[in-house]
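Peer 1: Sequence below, structure please.
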Amino acid sequence: MAMTGIRTVTANVGLVGQSPPEAIVDRHAPAGIQRLPQQHRTALTELAHWSYGATGGVVFGMLPPRMRAYPGIGPVYGLAIWASFEAGIAPLLGVQRAKQTRTLSRALIAADHVLYGIVVAGRLAPEPQVIARKHRSRSPSWIAGHCEQ
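Peer 2: The predicted structure follows:
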């Protein structure tokens, strides 16, 4: 959803044209979806994109805890998702984004994937046990004992 916010702003000010999910729906959606009114097609496109993002979040959760603990893993993961789309999925689906998209647009799309990775990794709002662990490691032992209760 955070990516959608960024994409909405960048598209509405003319910095980003058609998004990858829109290009996929335009090219590969069944005829029944193609005949829907634009607002319904847009809603289905967002739903599909959010489902893809949620699946990416599940996959991130399956990474080894030690890997997920690395501070930079979120942005790296987000960029890896974007790169895998650009290098693998887009060519398979015939979406020619790399050749048709301006450098600024590509940078903005990469940036929203960095945000996705930060959110998926929980860096904006860490889980309470992560906060407690960090607090215990910086506190005298008599305070750390109270954090566990």
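Peer 1: switch to C-alpha atoms for all contacts and neighbour counts from now on
Peer 2: Noted.
Peer 1: Double-check residue 95 against residue 25; I have them as touching.
Peer 2: No. With contact defined as C-alpha atoms under 8 Å, residue 95 does not count as touching residue 25 (10.4 Å).
Peer 1: Between the two, which contacts overlap?
Peer 2: Applying C-alpha atoms under 8 Å, 6 or more residues apart in numbering, one finds that no residue jointly contacts residue 95 and residue 25.
Peer 1: Helix, strand or coil: sort out the residue nearest to the spatial centre of the chain for me.
Peer 2: For the chain, residue 116 is the residue whose C-alpha lies nearest the centre (C-alpha atoms, centre = their mean; 3.1 Å). Under DSSP: H, G, I helix; E, B strand; the rest coil, the three-state class of residue 116 is helix.
Peer 1: and this one, so I can compare the two:
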Amino acid sequence: MARPGGTAPLAQGAARGVVAAMAMSGLRTLSGALGVVRETPPEAIVRERGPSLLRAVPERGERGVIELMHWAYGAVGGAAYSALPRRLRRRWSTGPLYGVLLWGLFEAVMAPLLGLRRTRQPRPAERVALLVDHVLYGWIVGAGSPLRDQRR
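Peer 2: Sure thing, here's the model as predicted:
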């Protein structure tokens, strides 16, 4: 049995982060098929700033590598969420707010630092779709926390 404060909560958070990133991918597939999202943030990063990351990857495997990168980022975000103070994680709203915060940080800080053109174009429907999938991410990362079970 893992000790409180050990690596188990981080691993559980990372696992929830991977599952949440997978759920986001499903939602983005739907919004892409509906024509709402033309290009996801991970695709934009690789296309505009990271082609060298995929140089050794056969073209048919590029989408898979981009997806794995997204899941890894989701894992890091989930692990970071699990490190938040307990009093925050006990609130049902913390997970969705965390997801929105991650998206906001990407849009306000990371995308401009990376020089991504996508953030300079007005796309209200696409932004709403990305907001919704980050709420989904946060909801999944924050759901099922053992802390919630202890409150009952």
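Peer 1: related to what we said a few turns ago, got a list of what the residue lying closest to the residue nearest to the centre of the first structure once chain neighbours are set aside touches?
Peer 2: Closest residue to residue 116 of the first structure apart from its sequence neighbours, by C-alpha to C-alpha, 6 or more residues apart in numbering: residue 78 at 5.8 Å. Residue 78 of the first structure is in contact with 113-118, counting by C-alpha under 8 Å, 6+ apart.
Peer 1: matching residues in the second structure for stretch 13-28 of the first structure?
Peer 2: Using TM-score structural alignment, the residues of the second structure aligned to stretch 13-28 of the first structure are 34-49.
Peer 1: For that stretch, what is the distance to the chain centroid?
Peer 2: With C-alpha atoms, centre = their mean, to the nearest Å as the basis, stretch 34-49 of the second structure stands 14 Å off its chain's centre.
Peer 1: next one: stretch 7-14 of the first structure
Peer 2: 17 Å.
Peer 1: what does that stretch contact?
Peer 2: 16-18, 108-109, 112.
Peer 1: buried stuff in that stretch?
Peer 2: Across stretch 7-14 of the first structure, burial judged by 16 or more other C-alpha atoms under 10 Å covers 7, 10.
Peer 1: can you check stretch 136-149 of the first structure too?
Peer 2: Of the residues in stretch 136-149 of the first structure, 136, 144 count as buried by neighbour count, 16+ other C-alpha under 10 Å.
Peer 1: returning to what we had before: please pull up the equivalent of the residue nearest to the centre of the first structure in the second structure.
Peer 2: With TM-score structural alignment as the matching criterion, the partner of residue 116 of the first structure in the second structure is residue 137.
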